[in-house]
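sequence first, then the predicted structure, then my questions.
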Amino acid sequence: MSRLDTKLNQLFTYAPVLSYKKDSKFILMSDCHRGQGNWGDNFLPNQNVFYGALEYYYDHGFTYIELGDGDELWENRSMNAVLRTHSRVFRLMNAFYRQKRLYMLYGNHDIIKRRQNLLKPDCRNYYCDTIEKEDSFLDKILYHEGLILQSEEDNSQLFLIHGHQGSLLNDELWHLGRFLVRYVWRPLELVGFKAPTGTGRSMKLVEKIEKELCSYARTNSKILIAGHTHRPVFPHPGDCPYFNDGSCVHPQCITGLEIENNALTLVKWSISATPERLLYIDRQILDGPEPIAAYGNCGIRETEAK
């Protein structure tokens, strides 16, 4: 059994379960890498697109699930500057939290969130720096490594992870990975080098990760949804049941997976223009919708996420 299989099997046994109904609606996004607003902030070019998309999902009753690497905490030592730079986004996420419509996973770049008390000082300071009187969700919400969505109708399950599990440098030796990013790559970004996202990423590495995650999903008969690679994946029924929501740091767009009416849809949000040359934030369907039932059922768990 591979290191990835062992890690994900263990994670599946203790991951909290969130039950959902046919009329439940979820939007899954990941890899925002929210930063400090400098050259190293890969989220900055898409922050308005992300806000517009998230506002749409808030208005339409979706629950937001972030599949890890929401904040860039390998390059940045604390959340203070991140919170100040993207305060509008965090206030909207806080609105989701107050309505119990927010769930957060951690990835390798924000793995320190698994220490649940770590963010409390930063989160209190954030609201001291603004005129907001409301409490931030960041020092209250539980950050999970994995989450299982389970249908109340047929018990079909979706296993949600970030996707870094089993990787030596991104998982077991994440301290070393953080050191290399913080003290080698970050200085290069600050003088103008762009992060290797999108087409600039190593396709050989991406394909290796995808192959391993796909193999796990097929071997263990699980519908697996991840982020991490930044490359969207939407299989058709009969293919390997591995999905990827992409990222929020694509050049000029963000991607995500919607769950509505017991079906999955891959979507893209970007800035478009009307014939009158007015700019607007546009939602496009890249693939789907496909019924979840078409991908088969997985195991059953009984605990619920809190």
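Okay, I see it.

when you work out contacts or count neighbours from here on, use the C-alpha atoms and nothing else.
Fine.

what secondary structure does Glu212 sit in?
Per DSSP: H, G, I helix; E, B strand; the rest coil, the local secondary structure of Glu212 is helix.

same thing with Gly288?
strand.

for it, give its distance to Ile65.
Look at Gly288 and Ile65: by C-alpha to C-alpha, to the nearest Å, they are 19 Å apart.

more neighbours: these two, which one.
Neighbours were counted for Gly288 and for Ile65 using other C-alpha atoms under 10 Å; Ile65 has more, 19 against 16.

that's a strand at that one, yeah?
Yes. Secondary structure of Ile65 (three-state DSSP): part of a strand.

residues contacting the closest residue to His250 other than its chain neighbours?
Of all residues not flanking His250 in the chain, Gly198 sits nearest, at 5.7 Å (C-alpha to C-alpha, 6 or more residues apart in numbering). When contacts are counted by C-alpha atoms under 8 Å, 6 or more residues apart in numbering, Gly198 touches 230-231, 249-251.

ok, structure two:
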Amino acid sequence: MPSNSRITRAFNQAKKLPLNQDSKYILFSDCHRGDNSFADDFSHNRKVFHYALSQYLQKDFTYIELGDGDELWENKFVNIFNANKDVYLLLKQFHDKNRLHLIWGNHDMDYRNPKKVCKNLNYYYDVTDGKEKEFMINISFSEAIKLEQENGKSIFLLHGHQADWFNYTFWKLSRFLVRILWRPLQLIGIDDPTSPAQNFKEFIKVESRLEKWIKANKNQMMVTGHTHRPRFPSENELPHFNDGSCVHPRCITGLEIQSNEIILIKWHVVTKEDGTMQITRTILEGPKPLSLFI
């Protein structure tokens, strides 16, 4: 199946959420939560991510994760959970308030299978008292989500690997190569050249295919992840946004949608004049009215 057909199928089958003046969404992707080993790219941003998400929880945002939240290609989920228990318990608070929506990407494509979701996320083993406890009962993953206005116009959210044939069609082979070959090499500082995030030519191809679909579908506004490259177009460009990733060396990036506006932000650590360190939010682009892009 060509990428255009995969994207169209995801669009037609997308889960729908409301988009209006009162909507408050925070979009992150590509957390690649790992086991806190030297190969875990999320580990250096874990505290930043936790703090940022806690702020959005307090401010009544709905959290949408656009794929590759869990690094299942390299790790067993139990090891990921134990390394990031505080993050998962925060996600549970969003879920308990019905404000958590998850999309699967190539690195957590196992979550296409509801049985795998149930096995990993319905219960967890609490090592402090040796008991199994309820976690995120009935949580589900989608391939895509549409934030839809009353007039039918929408923002199309998906991971983006639908435009990357190797990481979609042959994801099991790609997972095998990462587990057996690239993860050991990553421990000594060698990056995986098959990843669009590490290969300039590959992410240009992926973005080009996504934008070809946007153009063929009446400039449908789209938000993706996958390439790890933040993208915030001007009103004269195709409405293709990218929320970046949570594994940048010095920050996490995401997109906020509220009051019918969209903003590209980053959360990072700054050092103050007195030598103390503080996690802060910085606006990179926007805010811009959604009406410019929808």
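Cool, the structure landed. All values reported here derive from a predicted model rather than from experimental measurement.

turn the contacts of Gly198 of the first structure into JSON lines, including secondary structure, distance to Ser272 of the first structure and neighbour count.
Below are the contacts of Gly198 of the first structure laid out as JSON lines (DSSP: H, G, I helix; E, B strand; the rest coil; distance: C-alpha to C-alpha, whole Å; neighbours: other C-alpha atoms under 10 Å):
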{"residue": "His230", "secondary structure": "coil", "distance to Ser272 of the first structure": "22", "neighbour count": "24"}
{"residue": "Arg231", "secondary structure": "coil", "distance to Ser272 of the first structure": "22", "neighbour count": "21"}
{"residue": "Val249", "secondary structure": "coil", "distance to Ser272 of the first structure": "17", "neighbour count": "26"}
{"residue": "His250", "secondary structure": "strand", "distance to Ser272 of the first structure": "15", "neighbour count": "21"}
{"residue": "Pro251", "secondary structure": "coil", "distance to Ser272 of the first structure": "14", "neighbour count": "14"}
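
now, among the residues you listed, which is nearest to Phe137 of the first structure?
Val249 (23.5 Å; C-alpha to C-alpha).

what about the counterpart of that closest one in the second structure, distance to Leu57 of the second structure?
In the second structure, the residue matched to Val249 of the first structure (TM-score structural alignment) is Val247. Distance, Val247 of the second structure to Leu57 of the second structure, using C-alpha to C-alpha: 21 Å.

ok, Arg183 of the second structure next?
For Arg183 of the second structure, the distance to Leu57 of the second structure - C-alpha to C-alpha - is 34 Å.

find the nearest non-adjacent residue to Met149 of the second structure, please.
Slight slip there: residue 149 of the second structure is Gln, not Met. Nearest residue to Gln149 of the second structure, sequence neighbours excluded (C-alpha to C-alpha, 6+ apart): Leu19, at 4.9 Å.

my guess is the match of Val249 of the first structure meets Gly34, correct?
No. Val247 of the second structure is beyond contact range of Gly34, at 10.9 Å (criterion: C-alpha atoms under 8 Å).

touching both of these two, which residues are there?
41-42.

name the helix or strand for the residue of the first structure positioned farthest from its centre, please.
For the first structure, the C-alpha farthest from the mean C-alpha position belongs to Glu276; by C-alpha atoms, centre = their mean, that distance is 34.8 Å. Assigned by DSSP states H and E, Glu276 of the first structure belongs to no helix or strand.

can you check the one 4 residues further on too?
Assigned by DSSP H and E, Tyr280 of the first structure falls within strand 279-291.

I appreciate the help and will end here.
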